[in-house]
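J.: Return a 3D structure for these sequence lines:
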Amino acid sequence: MATALRDISHKIAGAPGAPAIRFGDVFDPNSGRVQARVALGTATDLEHAVAAAQNAQPAWAATNPQRRARVMFRFKELIERHMEELAILLSSEHGKVIADAKGDIQRGLEVIEFACGVPHVLKGEYTQGAGPGIDVYSMRQPLGIVAGITPFNFPAMIPMWMFGIAIAVGNAFILKPSERDPSVPVRLAELMLEAGAPEGILQVVHGDKEMVDAILDHPEIRAVSFVGSSDIAHYVYQRGAAAGKRVQAMGGAKNHGIVMPDADLDQVVSDIAGAAFGSAGERCMALPVVVPVGEKTAIALREKLIPAIGALRVGVSTDPDAHYGPVVTAAHKSKIESYIQMGVDEGAELVIDGRGFRLQGHEEGFFVGPTLFDRVTPAMRTYQEEIFGPVLQMVRADSFEDALRLPGEHPYGNGVAIFTRNGHAAREFAARVNVGMVGINVPIPVPVAYHTFGGWKRSAFGDTNQHGMEGVKFFTKVKTVTQRWPDGGGTGDSAFIIPTMG
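T.: Sure thing, here's the model as predicted:
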């Protein structure tokens, strides 16, 4: 007798919501089997979530910042207490190994830690004596109801990047996670309730394009934060902005690692192996392009990369010795392998071919072996587009200027790294490169939580980055008050004068 599939429901006002009409399959990437089904919601489900948010948000916004911070502190403690459970659940649906799953959760938790300081970040500005008896001050207030649409590759980190700050500053947050790995976001909402957040302050609605469009069109949702592919990010930005919302829409990436002739190649190879192939390359801050400067550097780097890549262990997500696990779906595996064939057809040199990888005992799992291309050129489609898999491309550059131009002229502008011992070269590179986040001898330059995350060009649409003070600005609006208190004399002969240039 077949075992009934586990159903993954919405989390609306602390409850599962209405019975679903449509469902999507949730796979175990290690075996290739369907392990659960997730409700695919409708605009009606969203209406219920918005109604619950409307009921809860005014009182939450009126709660003083210290009390909201205490909820975030308790949420942080609960996440730490449930770290193992969350990591196992995350890896079972995504496929990333447990160590990567814990890293996913930890990087989200760091933004929660930043949100615990919300009383400080909400302090406004004050000017005494801006005019005769006039003082001016500003305050940051929540927008009301806001939403996040998050991708499959970081089902814990990216939601926490969004809702941690949004909730701390007084908003109600509606999360639409990826339908490919939806269980961890639901568990986060449960833990937020346990931490003391009122029902309706953090809700989860599942769905596909129908739910996305409902969020973008709903007049009561004031802002939308999105992370996903660039084409969808552009769509979300345009549709959301047309509906009068604030939108930050983070897209894809093609991050480059520039290797100067003076770089420590052993360290570079170690860094690149993790940055290119960790999490099976399914992250927007992966490093899928390496650019050696000079032929001598290219030859030496290639000689060191081949054995290092050959030593990578691909395994199931629970294998503690695996460097990475399966990709998220069979469709994504096929897409990655089609890009590998495209690279061959375009004339790149396929040095290591990861197609056809089979893990003994898990032959139906969604595994792709590590792949290395050399002599890739900027004209190739495989270079221009995001592959989002365990594929590393080597693009050789003759000089520092040639290497600088590659990421600068690429359509994406998320992250970039330079490996060098030369401080002047590093400083020059950081100042001139046309990319939003730069690493100097750091292969994945994701900023810490109290700074801000965001790319340029087709990697981001909108004017505000994620987390840090940029996140606070995105999820709040500024109100400026100009005040004057009469002295009580009742003479009526002093006017309320706004200072002018005269």
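
J.: C-alpha from now on. contacts and neighbour counts both.
T.: Fine.

J.: quick one, what contacts Pro119?
T.: Residues in contact with Pro119 (C-alpha atoms under 8 Å, 6 or more residues apart in numbering) are 65-66, 69.

J.: what secondary structure does His212 sit in?
T.: Residue 212: Val, not His. helix (DSSP: H, G, I helix; E, B strand; the rest coil).

J.: so who does it touch?
T.: Going by C-alpha under 8 Å, 6+ apart, Val212 touches 149, 176.

J.: what's the distance between it and Gly244?
T.: Separation of Val212 from Gly244 (C-alpha to C-alpha, to the nearest Å): 16 Å.

J.: what about the closest residue to Phe496 other than its chain neighbours, neighbour count?
T.: Of all residues not flanking Phe496 in the chain, Arg484 sits nearest, at 7.7 Å (C-alpha to C-alpha, 6 or more residues apart in numbering). For Arg484, the neighbour count with other C-alpha atoms under 10 Å is 14.

J.: Over to the one 4 residues further on?
T.: Neighbour count of Gly488, defined by other C-alpha under 10 Å: 7.

J.: Check Gly32 too.
T.: Neighbour tally, Gly32, other C-alpha under 10 Å: 19.

J.: Repeat that for Lys479.
T.: 11.

J.: so where does it fall, helix or strand?
T.: strand 476-484 (DSSP states H and E).

J.: now what about that strand, what contacts it?
T.: By C-alpha under 8 Å, 6+ apart, strand 476-484 touches 133-143, 169, 496.

J.: Over to stretch 174-190?
T.: 8, 10-11, 14, 24-27, 38, 40, 49-50, 86, 89-90, 93-94, 145-152, 155-156, 159, 163, 201-208, 211-212, 328.

J.: In helices only, show me those residues.
T.: 49-50, 86, 89-90, 93-94, 159, 163, 211-212 (DSSP state H).

J.: Buried residues in stretch 365-373, which are they?
T.: Under the neighbour-count criterion of 16 or more other C-alpha atoms under 10 Å, stretch 365-373 has 365-373 buried.

J.: here's the other one to compare against:
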Amino acid sequence: MRMIDHFISGGTAGLAAARKGKVMDPNNGGQQAEVVLGGADALERAVAAAQAAQPAWAAMNPQRRARVMFEFKALVEKHMDELAHMLSAEHGKVIADSKGDVQRGLEVVEFCCGLPHVLKGEHTQGAGPGIDVTSLRQPLGIGAGITPFNFPAMIPLWMGAVATSVGNAFILKPSERDPSVPNRLAELFLEAGMPEGIFQVIHGDKEMVDLILDHPAISAVSFVGSSDIAQYVYSRGVAAGKRVQAMGGAKNHGIVMPDADLDQVVGDLCGAAFGSAGERCMALPVVVPVGAETAEKLKAKLIPAIEALKVGISTDPDAQYGPVVTAEHKARIEGWIAKAIEEGSELVIDGRGFAMQGHEEGYFMGPTLLDHVTPDMDSYHNEIFGPVLQIVRAADFEEALALPSKHQYGNGVAIFTRNGHAAREFAARVNVGMVGINVPIPVPVAYHSFGGWKRSGFGDTDQYGMDGIAFWTKKKKITARWPDGGGDGSNAFVIPTMG
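T.: Sure, this is the predicted structure:
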């Protein structure tokens, strides 16, 4: 059986594996590979390689590091089909979604190609008598990323491209459920000209996470996953003296105003709620129609649209989405549907019991629609992370605004309306980190930044963009005065004061 090893210092580690994990094929429920679950020996080897390589990489002029990013981007584009099929085989998302996964990561790589401009720093001439002040950004040393199963290309590139392009070495611990794409990305970085030891991949589970969080040579950790684990990672990492950003779960809402274009809304909801089987933190699993009439009209249009969605295997070009990632996750989603019904939700469309002909052992679920969901229900309060759309009815704008604002998660939200004042008011007042106006999945472009509020994000900086630069660097401030050489003390150094 195929074995997936660590990628350390330019190649497979070849360490003795005391523990291994199963890598399944969600399309048929069969095991397709084993992945090494590493321990302290693997991490120590990766850290040693990073320590050996990072000083020279940091000392390289930034345009040369940018050229590596340019070459890496070209290589990923060349291997796009290979990466997408590799990703779909382990994750289960359809090929089009897998290509989107890779492409959104590449957009951050494109941003990193312009890093020489961003790293120029600041300078003030004449801050005091003969005194100049300069500030510049320098790399931290060694950073680490801990990434989830749902975006095995995009999120590692969000972290790793920024971390390495500013001069750090980066150690990635991806999800053990779909580990092949991260290894392939490491190979392509090496082919693009990145030195051995700068981008490495170590595989493992919670044991490896704790080793990373405790390791004194690792200066910063970036994490994306569930909120409980994000809070744990943040607390333990900060206690160990690290810089930590930890992105958690979500329960994104779509507010539908009475004047919204319902045909557009339905199309957007079908993609945002059910695309990638709902396994993304920017999915839109809650729709909030404002007013009873809006709710009934929307529901009438949603039912046939959802029933027409095609579920298929990952390689089916006509499928809107594929299987969920594991049998355990499928059972968890089904449990939340049952819980919602028990709590009093109306089951409009039931996606349980769906079976794909010829792939009966695959982890497939049909789309589910629940109506009359209320804020006191656990199924509303918690993240389901599957192909389930819940309708929460609001009587007016203020009630609709309050729902995402008061929810424990604050990742993303969208409002659908033709009214500019309503959209502006909503965007200004809603207590959520990313807002879409007639945009169902408001993921910012690569030169802005990504991050939610409340239990959706722990730490003071977002992913990528200028926040990413700030997270992966430390700022140095230099105050300089050059005497004229006269030696008479007439230009004695004076610290400038306010006023």
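
J.: What does the TM-score come to for these two?
T.: The TM-score (TM-score structural alignment, normalised by the length of the second structure) is 0.99; 498 aligned residues with a C-alpha RMSD of 0.5 Å.

J.: from the ones in helices among the contacts of stretch 174-190 of the first structure, which single one is nearest Glu428 of the first structure?
T.: Lowest distance from Glu428 of the first structure to those (C-alpha to C-alpha) belongs to Pro159, with 35.0 Å.

J.: Alignment lookup: the closest one to the second structure.
T.: Counting by TM-score structural alignment, Pro159 of the first structure lines up with Pro156 in the second structure.

J.: how deep is the closest residue to its match other than its chain neighbours tucked in, by neighbour count?
T.: Closest residue to Pro156 of the second structure apart from its sequence neighbours, by C-alpha to C-alpha, 6+ apart: Thr147 at 6.5 Å. Here the count is done by other C-alpha under 10 Å, and Thr147 of the second structure has 24 residues near it.

J.: Report the contact partners of the counterpart of Thr147 of the second structure in the first structure.
T.: By TM-score structural alignment, Thr147 of the second structure lines up with Thr150 in the first structure. When contacts are counted by C-alpha under 8 Å, 6+ apart, Thr150 of the first structure touches 158-159, 175-178, 226-228.

J.: Which member of those residues is positioned nearest Gly240 of the first structure?
T.: Taking the contacts of Thr150 of the first structure together and measuring to Gly240 of the first structure by C-alpha to C-alpha, the closest member is Phe226, at 10.5 Å.

J.: Doesn't that closest one lie inside a strand?
T.: Yes. Counting by three-state DSSP, one finds Phe226 of the first structure located in a strand.

J.: and the equivalent of Cys284 of the first structure over in the second structure, what does it touch?
T.: In the second structure, Cys284 of the first structure lines up with Cys281, judged by TM-score structural alignment. The neighbourhood of Cys281 of the second structure, defined by C-alpha under 8 Å, 6+ apart, consists of 249-251, 385, 411.

J.: where's Cys281 of the second structure, which helix or strand?
T.: Counting by DSSP H and E, Cys281 of the second structure is found in no helix or strand.

J.: Which helix or strand contains Glu77 of the second structure?
T.: helix 62-78.

J.: now what about that helix, what contacts it?
T.: If you take C-alpha under 8 Å, 6+ apart as the criterion, helix 62-78 of the second structure is touched by 57, 106, 109-110, 112-116, 161, 165-167, 185, 188-189, 191-194.

J.: Quick one: average offset of it versus the first structure, please.
T.: Following superposition, helix 62-78 of the second structure is found to deviate from the first structure by 0.3 Å on average (mean C-alpha distance after the TM-score superposition for the first structure).

J.: What count of nearby residues applies to the nearest residue to Ala40 of the second structure once chain neighbours are set aside?
T.: Excluding its sequence neighbours, the residue lying closest to Ala40 of the second structure (C-alpha to C-alpha, 6+ apart) is Leu211, at 6.8 Å. The number of residues packed near Leu211 of the second structure is 14, by other C-alpha under 10 Å.

J.: what does Leu211 of the second structure align to in the first structure?
T.: Residue pairing (TM-score structural alignment): Leu211 of the second structure is matched to Ala214 of the first structure.

J.: so its match sits right up against Thr44, yeah?
T.: No. Shown here, Ala214 of the first structure and Thr44 do not form a contact pair, counting by C-alpha atoms under 8 Å, at 9.1 Å.

J.: related to what we said a few turns ago, which one of the contacts of Pro119 of the first structure sits closest to Gly354 of the first structure?
T.: For the contacts of Pro119 of the first structure, the minimum distance to Gly354 of the first structure (C-alpha to C-alpha) is 47.3 Å, reached by Ala69.
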